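>>> Just a sequence and a predicted model for now, questions to come.
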Amino acid sequence: MWALLTDAEAFPRWNSTVTRIGGPIALGRKLAIQVPISERTFTPTVTAFVAEQGMTWSDGFWPMFQGVRTFELTEAEGETTFAMEEVFTGLMLPMIARTLPDFGPPFEQYARDLKRAAEEGA
């Protein structure tokens, strides 16, 4: 599963919520992410990276506004559990919170796509 999450070039082949990732996905690297629901290119930086366990992508201008997406893999009894969350903070959050999309459905689709690809050995 980790190989799927860290192969920027292959991402669009298994993940329907991502059109393109310019990588590489590695600590300290800035990514260029395109998604089908937006014309905008998102440019988070990989701010934490522990192989086979998890990573964090951060974007924005702290302290004004920042989004932090955390990916976590947990192994137990021969199975891997995937968790992903995005937390927004900053002084401008109260003013723009209503304009943020609902990340629930795309995050659920992301997890379904990852599960399917991992089970198929993509």
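Perfect, I can see it now.
>>> hey, let's count contacts and neighbours off CA atoms from now on
Noted.
>>> quick one, what contacts the residue most central in space within the chain?
Nearest to the mean C-alpha position of the chain, by Cα atoms, centre = their mean, lies residue 69 at 5.8 Å. Under the criterion of Cα atoms under 8 Å, 6 or more residues apart in numbering, the neighbours of residue 69 are 56-58, 84-87.
>>> which two in these are spaced the farthest apart?
Between any two of those, the greatest separation by Cα to Cα is 13.2 Å, found for 58 and 84.
>>> More neighbours: which of these two?
Each of residue 58 and residue 84 has its neighbours counted (other Cα atoms under 10 Å); residue 58 has more, 21 against 16.
>>> Structure two is appended below for comparative analysis:
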Amino acid sequence: MTTTERPRPALDRRRRRRRRALVALGIVVVLVGAALGQRAHPYRLESTVEIDAPREVVWDVLTDFGAYPEWNPALVGMAGELAVGETLRFATDASDDALVFEPVVREVRPEEELRWEGRLLLGGLFDGEHSFELRETDTGGTVLVQVEDFRGIAVPFLTGWLRENTLPDFVAMNDALRERAEAGAVAIDDA
């Protein structure tokens, strides 16, 4: 053995460390790329319903959180102040196993739009921006569009679950909101 040769075990250890570092770097690059891709191309769920009631009635039903247990099959225990930057709190159902979310209000335009943004655990993993848009129809009714854009590295693995479980909740909530708002509009007309 000459003095310029290195012992094999030391060389092997350095190669293994270098390989591990490259693998770790590769994983980080893939995760960052996935997160950036999800930010640019969210997975969207959307449900639209036409309601035979004016926007002010629909807005009043939508924002009366205290009444949600009476009619809303998808969001229970909704609480919080409707002001930009405030935190809302709601559960997906009344069971002990319900998911509890605490999104931050991003937009409040009475009779036009309500939007909040939330995340599960930490940002970039599973984030959602939820909105309700109210559009007036030619006949004085309202088109309600409920949308959620999901982003994060976990989203591509959950799209089937979201489509099968969350989208039906949107539809159920829209239908229930329509029934309540139309009943409220009839009560106003009868008064």
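Noted; the coordinates are in hand. Keep in mind that what you see is a predicted model, and the values were worked out from it rather than measured.
>>> Any idea what the TM-score is?
Between these two chains, after superposing, the TM-score reads 0.85 (TM-score structural alignment, normalised by the length of structure 1); 122 aligned residues with a Cα RMSD of 2.1 Å.
>>> Leaving out sequence neighbours, find the closest residue to residue 117 of structure 2.
Distance criterion Cα to Cα, 6 or more residues apart in numbering; nearest residue to residue 117 of structure 2, sequence neighbours excluded, is residue 129 at 4.3 Å.
>>> What helix or strand is that neighbour located in?
strand 127-136 (DSSP states H and E).
>>> once aligned to structure 1, how far is that strand on average?
Taking mean Cα distance after the TM-score superposition for structure 1, the mean distance separating strand 127-136 of structure 2 from the aligned residues in structure 1 is 0.6 Å.
>>> Which part of structure 1 matches that strand?
Using TM-score structural alignment, strand 127-136 of structure 2 corresponds to residues 66-75 of structure 1.
>>> most surrounded residue in the contacts of residue 69 of structure 1?
The member of these that has the most neighbours, counting by other Cα under 10 Å, is residue 57 with 23 neighbours.
>>> Against residue 67 of structure 2, how distant is the aligned partner of that one in structure 2?
Matched across to structure 2, residue 57 of structure 1 falls on residue 116, judged by TM-score structural alignment. Remark: distance between residue 116 of structure 2 and residue 67 of structure 2 (Cα to Cα, to the nearest Å) = 19 Å.
>>> can you pull out the strands in structure 2?
In structure 2, strands defined by DSSP state E lie at 43-51, 76-79, 89-91, 100-101, 104-109, 113-119, 127-136, 142-151, listed in chain order.
>>> now residue 30 of structure 1, nearest residue through space, not along the chain?
residue 45 (4.2 Å).
>>> scratch that, residue 73 of structure 2 is what I was asking about
For residue 73 of structure 2, the spatially nearest residue (Cα to Cα, 6+ apart) is residue 173, at 6.0 Å.
>>> Within its local environment, how many residues does the one you found see?
Neighbours around residue 173 of structure 2, by other Cα under 10 Å: 20.
>>> right, and it touches residue 74 too?
Yes. With the criterion set as Cα atoms under 8 Å, residue 173 of structure 2 and residue 74 qualify as a contacting pair; they are 5.8 Å apart.
>>> what's the closest residue to residue 116 of structure 2 other than its chain neighbours in contact with, if anything?
Using Cα to Cα, 6+ apart and skipping residues adjacent in sequence, the residue nearest residue 116 of structure 2 is residue 105, 4.2 Å away. When contacts are counted by Cα under 8 Å, 6+ apart, residue 105 of structure 2 touches 82-88, 114-117.
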